[in-house]
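sequence and predicted structure, then a few things I'm wondering about:
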Amino acid sequence: MDTTTAIHQRRSVKHYDPNHKMSELEIQELLELTLLSPTSFNMQNWRFVVVSDQATKEALRAASWNQAQVSEASITILLCADLNAHEDAARYWVNAPQPVQDILVPMIAPLYENNPQLQRDEAMRSVGIAAQTLMLTAKSMGYDSCPMIGFDATKVGELIKLPENHVIGLMITVGKALKDANARGGQLPYEQVVFKDQFPS
């Protein structure tokens, strides 16, 4: 499936075949392609918790206002981020030429340390980019998905044993659709959201 088709066909699906299982190879392919998503300074600050255990999915469902897709999808993925990813920055550039390492590595920690707002902003940017990559990849593999923020982040954090200094960006369900998504609710007109050079006066 080409990228344009995947973009057009990707929808937020709420009803999945609860009997369908994704293979470990499929899950690995999905995540390996997601890991090609860009991050600032190549920090790769995202962390992914892939939940396929049914009991854990049921517990996540209970912490997600009993939304059925959480337990019925083949997998439920928590897209998280390490707020301290700027530390130990050299590991992100180990394969770069030494002159590149010498320029970039010393820039990373000073930019983010002592700036919790920027750390969180960067985490959410990275998670958002990865989420779209993941959903388009899933679609290209013949799967559907649903991005979700409707859950109790504290309870979900406890269930997945979220480490200190990490945040949960969103949850994504992935599986075989039993029912198509509803018709699109309505797109804003192009001219209301796209401006040339600057916002109109």
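Now that the structure is in, tell me what you want to look at. Values in this document were obtained by computation on a predicted structure and should not be read as measured data.

drop to CA atoms for contacts and neighbour counts, all remaining ones
OK.

which parts of the chain are helices?
Taking DSSP state H, the helices of the chain run over residues 3-9, 24-34, 54-62, 69-72, 98-112, 116-140, 153-159, 190-193.

tell me the helices and strands packed up against the second one.
When contacts are defined as 3 or more CA pairs under 8 Å, 6 or more residues apart in numbering; DSSP states H and E, helix 24-34 sits against helix 116-140.

so the helix it packs on versus helix 24-34, what angle?
For helix 116-140 against helix 24-34, the angle by axes from the mean of the first three to the mean of the last three CA atoms, to 10 degrees is 130 degrees.

distance from the chain centre to helix 116-140, please.
5 Å (CA atoms, centre = their mean, to the nearest Å).

among the helices of the chain, which is the most enclosed?
Highest mean neighbour count of the helices of the chain: helix 69-72, a mean of 27 (counted as mean count of other CA atoms under 10 Å).

helices or strands next to that helix in the packing?
Looks like helix 69-72 contacts helix 54-62 (3+ CA pairs under 8 Å, 6+ apart).

got another, please set it beside the one above:
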Amino acid sequence: METSLQTNDFFTVIRERHAVKHYDPAHKLSEKEILELLEIAGTAPSAWNLQHWKFMAITDQAAKEKLLPIAYGQKQIVDSSVVVAVLGDLQANLNAEDVYAPAVKQGLLTEEIKQNLIGQINYTYANVPNAPRDEAIRNASLAAMQLMLAARAKGLDTCPIGGFDSAKFVEAFNVPSRYIPVMLITVGKAASPARPSSRFPVERTVVWNSF
């Protein structure tokens, strides 16, 4: 997909990404620009390459107004260019055939290996407690982070939001039971800078080899 926004140095992107709460409501993103960001987000890694995410792009102002009370009145919901609801796939094991069949067709996998992989996946989803939910949240979160970095690289701002009523979101936006809301991400142009936030020194967050 053709790049439509300027990109920046990766480490600059990392350092400059902050959670922005105040957006310019006049700034719009085209469908093409949103799809470009979501395509990049979808290149994130995932367990067994099952791609355990579904993105709901909320651009319609009426839909944002509906979402506003569900997100406890956070004004960034209605002022941002788009709100992306990142959903985790509780039945990502059903993606396995579509993931591996092309590799078999290209001669990269044998049919036997494909069937073994699918068997492992289905066994895990059927027998390992919490595996479907854990994998849905873990892998969708990787895509969410990649979305935020892609947006910053293109001069946009984001904020991940966990503060919303998941049950009401599912009901209001007709989310199938296959998916679990992981987070909302607002994307747009900052109207004012993000509030500075500190980070612990790396020495505090690293343990070498064992506790």
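Received, thanks. Note that the structure is a prediction, hence the values are computed from the model and not measured.

just to revisit the earlier point, for the helices of the first structure, which one sits closest to residue 41 of the first structure?
helix 98-112 (7.1 Å; CA to CA).

residues in contact with the closest one?
Here helix 98-112 of the first structure makes contact (CA atoms under 8 Å, 6 or more residues apart in numbering) with 41, 86-87, 89-90, 93-94, 118-119.

swap the cut-off to 7 Å and go again
Taking contacts as CA atoms under 7 Å, 6 or more residues apart in numbering, the residues outside helix 98-112 of the first structure that touch it are 86-87, 89-90, 93, 118-119.

just flag the most distant two among the residues you listed.
The widest separation within the contacts of helix 98-112 of the first structure (CA to CA) is 21.2 Å, between 93 and 118.

of the contacts of helix 98-112 of the first structure, grab the buried ones for ChimeraX.
To isolate the buried members of the contacts of helix 98-112 of the first structure in ChimeraX, using 16 or more other CA atoms under 10 Å:
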select :86,89,90,93,119
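
now the contacts of helix 98-112 of the first structure as a markdown table including distance to residue 142 of the first structure?
Listed next are the contacts of helix 98-112 of the first structure as a markdown table, based on distance: CA to CA, whole Å:
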| residue | distance to residue 142 of the first structure |
| --- | --- |
| 86 | 36 |
| 87 | 38 |
| 89 | 37 |
| 90 | 38 |
| 93 | 34 |
| 118 | 36 |
| 119 | 35 |
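
now residue 150 of the first structure: closest residue in space that isn't a chain neighbour?
Nearest residue to residue 150 of the first structure, sequence neighbours excluded (CA to CA, 6 or more residues apart in numbering): residue 64, at 5.8 Å.

what does that neighbour align to in the second structure?
In the second structure, the residue paired with residue 64 of the first structure according to TM-score structural alignment is residue 71.

next, count neighbours for its match.
21 (other CA atoms under 10 Å).

got it, and residue 155 of the second structure?
18.

counterpart of it over in the first structure?
Checking TM-score structural alignment: residue 155 of the second structure goes with residue 142.
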